[in-house]
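Novice: Here's a sequence, model it:
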Amino acid sequence: MSGDIVQLVEQASPYLTTALSAYGGAVLTRAEDSALEANANLGRRILQAVWRRRTEPEQAALEAAIQDAAEHAGDPDAAAALRRQIKQALREDAELLRELAALVPAPAAGSVTVTASGERSIAAQHVTTAITGDGYRTDQ
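Specialist: Model (predicted):
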């Protein structure tokens, strides 16, 4: 079951990132917005489902992790702390695991998901050279 949880959280991560980018720390309290893309709404629904199934202290910890991830969008540690909260909830609640598994689309066979988040981020499955920054010259 632990492998299923890790895989599910990895599949949900792009939706969570999109939801945090779109809604920020208010992701738990926002209503679905048809004008926003489906990924942001799915990420919001995932976070709300996890939040609803937690105790008050656990909800406060989840809200803090969401706020931190929203405020530090490019920080992989903040994103990892949020994913850790979600994994813990899924380990403790098999029904929640089934609910989220039904929400998150299964990846197509052989598909690869690559996500970049933050200023000057690069996402690619295969890269030979990638440069971000100002003032790079090819004649150096």
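Novice: When you work out contacts or count neighbours from here on, use the C-alpha atoms and nothing else.
Specialist: Will do.
Novice: continuing past whichever helix in the chain runs longest, what's the next helix or strand?
Specialist: With secondary structure taken from DSSP state H, the chain has its longest helix at helix 2-23. Next helix or strand after helix 2-23 toward the C-terminus (DSSP states H and E): helix 38-52.
Novice: what's that next one packed up against?
Specialist: Secondary-structure packing of helix 38-52 (3 or more CA pairs under 8 Å, 6 or more residues apart in numbering; DSSP states H and E): helix 2-23, helix 56-71, helix 94-103.
Novice: In CSV, list the ones you listed along with distance to A31.
Specialist: CSV is the format used below for the helices and strands packed on helix 38-52 (distance: least, CA to CA, whole Å):
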stretch, distance to A31
helix 2-23, 10
helix 56-71, 16
helix 94-103, 17
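Novice: Let's compare: structure for the following, please.
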Amino acid sequence: MDAQALSSEIVPFAVTAVSAYGASVLTRLEVAAADGTVALGYRIIQRLLGRRGERGELESAVSELAADPTDEDLQAVLRVRIKAAILADPELARELQGILRDASTSVTATGERSIAANVISGIAVTGDSATIQR
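Specialist: I've put the predicted structure just below:
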């Protein structure tokens, strides 16, 4: 995925986190009760801020966006800053793609007594009167 496409895919998540937390998204240590989209945006912002060099420009873009998360011009500024960070650091691009890929895992259960899980590491029983022996 090229830098333009990746930055365009990332910005909506970052905007959601900024909308939820404002400028405090820059200093929060954790996201406890956030929904998936907000938590993903928070993780992306924290990963971007974890790199060296252009942190100030990214922080500035996030802080400005926090004043008005619906401002499309401010969203574009953040997108440009994210794109620059991706272009400057190919490893960062791979990590962000991994974060997006991991977040896109979807598990759906359909049908009576079905179980939805990404990973089941134990016994899963959906029937009546089941007896489990080890």
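Novice: Same list (the helices and strands packed on helix 38-52 of the first structure) but as a markdown table, adding distance to N39 of the first structure and mean neighbour count.
Specialist: Compiled in a markdown table, those are given as follows (distance: least, CA to CA, whole Å; neighbours: other CA atoms under 10 Å):
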| stretch | distance to N39 of the first structure | mean neighbour count |
| --- | --- | --- |
| helix 2-23 | 5 | 19 |
| helix 56-71 | 16 | 18 |
| helix 94-103 | 11 | 15 |
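Novice: With A78 of the first structure as the reference, name the closest of those.
Specialist: helix 56-71 (4.8 Å; CA to CA).
Novice: Could you give the separation of the closest one from the chain centroid?
Specialist: Distance, stretch centre to chain centre, for helix 56-71 of the first structure: 13 Å (CA atoms, centre = their mean, to the nearest Å).
Novice: orientation of that helix relative to helix 38-52 in degrees?
Specialist: Calculated by axes from the mean of the first three to the mean of the last three CA atoms, to 10 degrees, helix 56-71 of the first structure forms an angle of 150 degrees with helix 38-52.
Novice: Which positions in the first structure sit opposite stretch 66-76 of the second structure in the alignment?
Specialist: Stretch 66-76 of the second structure corresponds to residues 70-80 of the first structure when matched by TM-score structural alignment.
Novice: mind checking the end-to-end distance for the matching stretch?
Specialist: One end of stretch 70-80 of the first structure to the other measures 12 Å (CA to CA, to the nearest Å).
Novice: So which bits of it are buried?
Specialist: For stretch 70-80 of the first structure, a neighbour-count test (16 or more other CA atoms under 10 Å) marks A70, A73, G74, A78, A79 as buried.
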